[in-house]
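Trainee: Got a sequence here, can you model it:
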Amino acid sequence: MKRFYILIALFCFALSAQAQFGVGGGGPTTTGRISGTIIDSLTKKPMDYASVGLYRSGGKSPITGVVTDEKGNFKLDNIKPGVYKLAISFIGYPTKYIDQVTTTPSKPDAKLGQVLLAPSSHALKEVSVVGQAALIENKIDKIVYNAEKDLTAAGGNATDVLQKVPLVAVDLNGNVSIRGDQNVRVLINGKPSGATSASLSDVLKTIPADQIKSIEVVTSPSAKYDAEGSAGILNIITKQKNVSGISGSISGGVGTRQNNGNANINYNHNRFSLSANAGGNATWPQTSLTSSDQNFNYSDPTKHYEQTSTGTSRVKRHGVIGSVSAGYDFNAYNNLRTSIRLNQGGFDPHSLSTTNQTYYFDHTKDQSYTSDGRGHNSFGGFDWNIDYTHKFKKEGHELDLSAQWSHSKIVTDYTNLYSAVFDSLENNINGKNNEYTIQADYTLPVSKLLKLEAGGKNIIRRIKSISDYFVPDGNGGFVFSDPNSNRYNYNQTVWAGYTVLTFSLPKGYSIMTGARLENTDIHGEPINSAQNLSPFDQNYNTFIPSLTFQKALTPTQTIKLSYSKRITRPSLQFLNPFVNRSNITAQTVGNPDLAPEISQTVELGYNTFIKSSVINLSAYYKHTSGLIEGIVENLPPNGDQNATLTTYQNIGVNNSYGASFFGSVTPFKILTIRGQINAYTYKPTAIDQFTHQQTQTNTYVQYNAFLSAQLTLPNNFIAEAFAVENSARRTIQGSNPSFSIMGFGFKKQFMQKKLALGINAIEPFNTYKNFNTDIKTPTFTQSSKFAFPFRSFGVTFSYSFGKLSFSNPQQQKKGINNDDMKQGDQGAGGSPTGGR
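Mentor: Reported below is the predicted structural model:
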């Protein structure tokens, strides 16, 4: 901790010694404009989204900047009289400089007319798919999926979009994985969200697809990123834009499965920017079909027992998300930005089932009962952050200071009424999560060959969960049950510091090496009157090295070799030793002695592009120790009733070999085909304690794949089709469901592409999609089937208005990025789905 304070003190000293808060005073107050049109020198066509940066003549730090509109035009407003330099850049083109652009009080406007930009014949720093729709970009440190170019996602939500992102898979419940690993950190605009820590899968279903601009996939994060998330990082970028003047957009859709709406408005005047966004969705009630078959096989044949269930589950969802962001550039060296993001959502499940129990040793005991379960689930909160950036005179030399407060709340109320066998019950769960973060990042280009990055961070989490349990009082009502109720206080504090060095060497070589040290301190207090629970503590240090070698083989080919180490912290319910008996036949319990998972990955990647076609190949090896999985065991029979207990354990290690491919090709000018496949092995080696419970002992190959085709027709008509396939996911005791989906979309653009109308269809040939889960232990087997209504048809629209003169992308701020905590946990306390 002392070292962190020393680091902050050094940053503050550097700021006070070198910061130049002003860039000069006095002088003329008349302002003018610099404008022009960027034209491709070969095709003679205007270039949209080219970046135009403004510098003082001879200066190295940008003053401001814009990107061109769809006609190649740019305008730099509010320019004081002086002598300037313009830097014009675009992917695949060398930066063009125009120096000595002069404005005076008598002639404040400089009209440059047409500016020709020639394509590059040298190596590029990044490769992008630049066909009819730039859907996928392959950058040095990440893969970018430009969701706003995907017309089939219109009218859906974030889960629908993630299903088509390279290397990413999403199961039926909204659990996200990269290359089959669910230990993924999901960020929104580069920052964590308190809502996702409460219930990630539910929050993703509340984000309208129309609100998403792009999704970034980082598979091998450097030491600069938090160590948590063995699979990598997903960053969802929403459509918040800094523009000159006022602009905005509205979009939405109506369908047979869900309805969506989204609106953006943006304002920029001088050095002040303001943007606001609001969106939401609501599903129609959807009824799924459920069935399960459980067999309890004890060594004593008089205990053999089978239970089969069939039923329905009906649910409807709603969600609203909004945000407001404001920023002010004091000058070319100092910027302050703040934003607040609000979210609110919920769903109301209603399940009906009939269960038959068969006793092989005595059929006179056979019986059946019905279950009626009703629930109300809500979640919401906010994320507020403030970011300050100071740029020094040397280009690329900067200091970033950030702070964030995330608050989330989740409420789960449900009632299960049984006709026989079990007592009916009520359960009310209230969880609150407050997360406070401070962060400092420093970047120094030491020379053309070396760049230094360093920083420090502190994350404080304070979580409280209350689970009140009620049982029948004998008079038709319910009474509070103290032995079954639970209070849980969970505190986690993480301190971290990192250093990263990047070497740009001759002949196309580059090296990035870094180290990160994290200290994790945990204190948990489970409280229950009947269970003998004690407070628990954990404190551990984690050293995280990273190393990447990259070589540009040719101007269009790059090869990269990387090593990364990641951890997955067990949190909240994974550690809670309280035995949850809300589902009496399938009980769960956490383990306060759980250690974090440690994964180490070595990856070799190759990418190339030929004109508008892109190919990316990679092979990797991942070693995971302390693998965390739920272990299912039979509980001793309670009379004639049988039950299972699932406990989270560090079950052993897993060595995985994998390979991935994705590419895009344009065989004809009007047709673009994109596809990706990722395959990897799963072969866990359980420690001696769990070998007798391991039933899956083979080497299993798991995969996920995606294929799409887009056809651009005359008169601004666009058609697209896609298909997704994910194999079943294995554990040492069974498998989770496989997943597949296909869809079609059609769109017509009007008013110079400002207005678009479309239709789409998801799974038009199948009313239901079936999802099967299997569990097998030496004494227990369970097979469950879930049929979800996936078929849907919808109509979508979008309309943009106002100026679209965007701010220089270089002005984007780093902000806070909390990449930690294991996915699948409900951070605010309690599962969002209660009962059986």
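Trainee: all contacts plus neighbour counts: C-alpha atoms, from now on.
Mentor: Will do.
Trainee: Next secondary structure after the host helix or strand of Val614?
Mentor: Using DSSP states H and E, Val614 sits in strand 613-634. On the C-terminal side of strand 613-634, the nearest following helix or strand under DSSP H and E is strand 644-668.
Trainee: Could you also give me the structure for this second sequence? I'd like to compare it with the first:
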Amino acid sequence: MKTFFLIYFVFLVAGNAFSQSIDGQISGRVIDKNKLPLPGATVELSGAKDTLYKKASDQNGFFIFTGLSTGIYSVKASLMSYKTAYSDTIRIDSAIQKIELKELILMGDEISLAQVNIRGKKPLIETKIDRVVMNIENSILAAGNSALDILQRAPGVSVENGGNISLVGKQNVIVMINDKPTYLSQSQLAALLRSTEGSTIKEIEIISNPSAKYDAAGTGGIINIKLKKNSDSGLNGSLTGGFGYGGYYKTNGGTVLNYKRNKINVFGNYFYNNNKRFQDYFIDRVNESSLQRLFFSESSRAIAKNISNNYRAGIDYSISDNHLVGATYSGYTFNQNEAVLTNTQISNSSGLVDSSVVSANNSKNFLSNNSVNLNYTGSLDTLGQKINVDLDYSRFTGDQFTAYQNSFYQGNSGSLKYQQFSRNFSPYSIDIKSAKADFAKPFSKNSKLDLGAKLSSVRTENDLTFERLENEIWNKDFRLSNKFIYTEKILAAYINYNLKLGRTSLQAGLRTEDTRTNANSVSQGLITNKHYFNFFPSIFINHELSKLYQLNISYSRRIERPNYQDLNPFVYYLDQYTYGKGNPNLNPQYTDAFELSFLSKAKVGLSAKIGYSDTRDAITEVILADTAQKSLYQMYENLARNKNYYLNINISTEVGNFWTSNNSIGIFKSSFSAPNIMDESFNSSNTAFNLKSINNFTITKTTSAELYGNYQTSTIYGIVKIAPRYTIDIGLKQSFGKEGQADLKLSISDVFNTYTRKISSILMTNPYFVEYKNETQIARLTFSYRFGNKNNKNRSDRNGGADTEKGRAGNSKN
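Mentor: Coordinates of the predicted model:
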């Protein structure tokens, strides 16, 4: 009922805003000195109080401002490589409501095209007051790499083994693609990001403290990956192909196409990736019970061949200059064949090897996704009143098959005692539906109201069958088999008010979300229903100290719901003595986050953020000992408290005309507490820092280079300690053609092959050490060619409303 009244209030306000009557009109046309129309010119309307509204001229150079009130106005038109043109002063009153201006003639500027290109190039790292933007469109190191590889280079971002992403020391980060949550588990998200080619990405937004406009999910912040979408007139596109080698060969290739004519814009892309890779890991641990103390030493190598296909197609249709509808279809397939060979030696307390186990496991994993987005954008007047509507449907399907063969030997290399054979089948599906509407109503240049609502529905089903080979017959093990069905419905509404007073800007927002979930473990007869209703306030205050310096303070409250698969109580085995399981008793975690930031736009760009967050019922990955099974297992639990303090500094500078350097320094302190882990109270605290440096070098007009370095000190997260690690990447680019439309890029990641992940337990009663070494030292050569018309850009990327839900779906652990 609370939600109903809030949404009623939201749309009541919207209805009042719509009802205001404004009927003044100013129209005109922008042309060049040869009387030819200039589409895509920026036309700005100013009032007596310097109120400014902007729009672009259409393909015939025409523009129109409607819904104007009585007053005095002026118009100016501008376009890159042309001199700005101004109109005479215009007055609108009750007697003269519609005015058609004389043609605005833009004269050619003396600036050369080469100068324009240099000025128009975006820096690799842009620091804004509310986010950091990584413009990787032209990055050398992005060539041939996946989205997951690129994320590791983003300021403040860490990607651990298996794809676990953290931001300024905080985990539970929501990853969005084109402003839409992905609703995937950690392993599924990693598979999606590995199948997303870096050459398809335009930019990555890093938002450590989001406003009420965003879904409240993501207590660690939001990472928004924006894909490229060309909107130039005519036929445009690019072709990309490359290969690489680390421990094994890799290939990738694809194309981006766009055709725009009159009111229709059709676009699409396709990318293929074939990546064979390895992972080595080692585990040393102690299993201690009342009867005996055993030492386990495990070494393993996994070799996986991943083949992915990623595709996207869409159409936009301009009903008029102010109204646009569009449809987008996107999807991908991911196929993985993996073979894992593990040797486990078991020693007694005297250090003698008592027995050993050799495990040979083979798995096949298939994942596919098909998504559809329908959207509408309407500009209701020239003052900025706008409405956006998105309808989304997405379906994930997958299937995993794993065969286990365990051979038990006497002593280190003694005779074979016996063998065990088992297998599991795990098909699953995830259906996501969402509808959202956003409305913006400017009251003046200095005040604006944003409000909206969203409804999302998710259903996931996983059917795990575990079988053992007994007397040459496969028999189902009902203890380890389980069917799990999970449904979730969220009804949300938000309101944001923006006000500017002199040099100070204020944004205050409130979001409410009503969540209803049902988790049904069919085989175990366990049903868990939950219903919770929450308010999520946010406030942002920004003050311009001068034209070059800004100060911002913000607060927001957020929620992190458990991933669907982490609620599934089934057990999945990596080998005989290592497994993971879900936790149906997981509760959502809540975070209150505060941030103070400083931004300098001086020649040496500087930004600094100081933040604090307090999380209750922190959802944390724990690795514990199962002494009865002599095993080590992984699961997620709610720890009582997690507090984070962080300082992040970004410095960008230019050295001469040939060297641009972007450097990020992060210092963060994280503390955890829990009343009971393995029958003891738990408290941990750790201060760590991270250093990242990205350097771009202009060698000649057509040759450039890139150097990246990353160093991370030792960190503690929950009950796990992660050792220091570092890496260095290099890249070289050579451009060809009169306009540089062809590029050849050579990159080498982890040049010195130093990036290794080592973790250990900080619990005295749960001692273990784990070392992971992935295939990180990889050389890649990529060629790309761009073709088509490069003028008349008109529309930016379209983003739908279902991406948050896509990020929490469940799958097997890779």
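Trainee: quick one: TM-score?
Mentor: The TM-score (TM-score structural alignment, normalised by the length of the second structure) is 0.86; 766 aligned residues with a Cα RMSD of 3.5 Å.
Trainee: what is the orientation angle of the strand holding Val614 of the first structure with strand 644-668?
Mentor: Put simply, strand 613-634 of the first structure runs at 170 degrees to strand 644-668, going by axes from the mean of the first three to the mean of the last three Cα atoms, to 10 degrees.
Trainee: helices and strands around strand 613-634 of the first structure, which ones?
Mentor: strand 597-610, strand 644-668 (3 or more Cα pairs under 8 Å, 6 or more residues apart in numbering; DSSP states H and E).
Trainee: how far is it from where the chain is centred?
Mentor: The chain centre lies 18 Å from the centre of strand 613-634 of the first structure; the measure is Cα atoms, centre = their mean, to the nearest Å.
Trainee: element containing the residue mapped onto Tyr404 of the second structure from the first structure, please.
Mentor: Counting by TM-score structural alignment, Tyr404 of the second structure corresponds to Asn416 in the first structure. Using DSSP H and E, Asn416 of the first structure sits within strand 398-418.
Trainee: which residues in the second structure does the next helix or strand after that strand match up with?
Mentor: Following strand 398-418 of the first structure in sequence order, the next helix or strand is strand 425-445 (DSSP H and E). Using TM-score structural alignment, strand 425-445 of the first structure corresponds to residues 422-442 of the second structure.
Trainee: Report the mean distance between the matching stretch and its aligned residues in the first structure.
Mentor: Averaged over the aligned pairs, stretch 422-442 of the second structure sits 0.8 Å from the first structure after superposition, using mean Cα distance after the TM-score superposition for the first structure.
Trainee: so where does the closest residue to Asn73 of the first structure other than its chain neighbours fall, helix or strand?
Mentor: Leaving out its chain neighbours, the residue that sits closest to Asn73 of the first structure by Cα to Cα, 6 or more residues apart in numbering is Thr37, at 4.3 Å. In this structure, Thr37 of the first structure sits in strand 32-40 according to DSSP H and E.
Trainee: Toward the C-terminus, what is the element adjacent to that strand?
Mentor: Using DSSP H and E, the helix or strand that follows strand 32-40 of the first structure in sequence is strand 51-56.
Trainee: helices or strands next to whichever helix or strand comes after that following strand in the packing?
Mentor: The helix or strand immediately downstream of strand 51-56 of the first structure is strand 64-67, counting by DSSP H and E. Strand 64-67 of the first structure is packed against strand 51-56, strand 73-79, with contacts defined by 3+ Cα pairs under 8 Å, 6+ apart.
Trainee: neighbouring contacts of strand 64-67 of the first structure?
Mentor: 48-55, 74-76, 332, 805-808 (Cα atoms under 8 Å, 6 or more residues apart in numbering).
Trainee: Off-centre distance for that strand?
Mentor: Relative to the centre of its chain, strand 64-67 of the first structure is centred 28 Å away, using Cα atoms, centre = their mean.
Trainee: Likewise for stretch 519-529 of the second structure?
Mentor: Offset of stretch 519-529 of the second structure from its chain centre (Cα atoms, centre = their mean): 32 Å.
Trainee: And for stretch 455-471 of the first structure?
Mentor: Centroid displacement of stretch 455-471 of the first structure relative to its chain, using Cα atoms, centre = their mean, is 21 Å.
Trainee: corresponding residues in the second structure for it?
Mentor: Counting by TM-score structural alignment, stretch 455-471 of the first structure corresponds to 452-468 in the second structure.
Trainee: mean per-residue distance, that stretch to the first structure?
Mentor: Looks like 0.7 Å for stretch 452-468 of the second structure (mean Cα distance after the TM-score superposition for the first structure).
Trainee: buried ones in the strand holding Thr37 of the first structure?
Mentor: Gly32, Arg33, Ile34, Gly36, Thr37, Ile38, Ile39, Asp40 (16 or more other Cα atoms under 10 Å).
Trainee: for stretch 752-769 of the first structure, same thing?
Mentor: Under the neighbour-count criterion of 16+ other Cα under 10 Å, stretch 752-769 of the first structure has Leu755, Ala756, Leu757, Gly758, Ile759, Asn760, Ala761, Ile762, Glu763, Tyr768, Lys769 buried.
Trainee: how about Lys241 of the first structure, what's its match in the second structure?
Mentor: Match for Lys241 of the first structure (TM-score structural alignment): Asn230.
Trainee: Is its match in a helix, a strand, or coil?
Mentor: Per DSSP: H, G, I helix; E, B strand; the rest coil, the secondary structure class of Asn230 of the second structure is coil.
Trainee: Please identify which helix or strand holds the nearest residue to it once chain neighbours are set aside.
Mentor: Excluding its sequence neighbours, the residue lying closest to Asn230 of the second structure (Cα to Cα, 6+ apart) is Asn258, at 6.0 Å. Here Asn258 of the second structure sits within strand 249-261, counting by DSSP H and E.
Trainee: Contacts only, for the counterpart of Glu160 of the second structure in the first structure.
Mentor: Matched by TM-score structural alignment, Glu160 of the second structure corresponds to Asp171 in the first structure. By Cα under 8 Å, 6+ apart, the contact set of Asp171 of the first structure is Pro737, Ser738, Phe739.
Trainee: Which of the residues you listed are still contacts in the second structure?
Mentor: Of those, not one is still in contact in the second structure (both residues aligned by TM-score structural alignment, their matches' Cα atoms under 8 Å).
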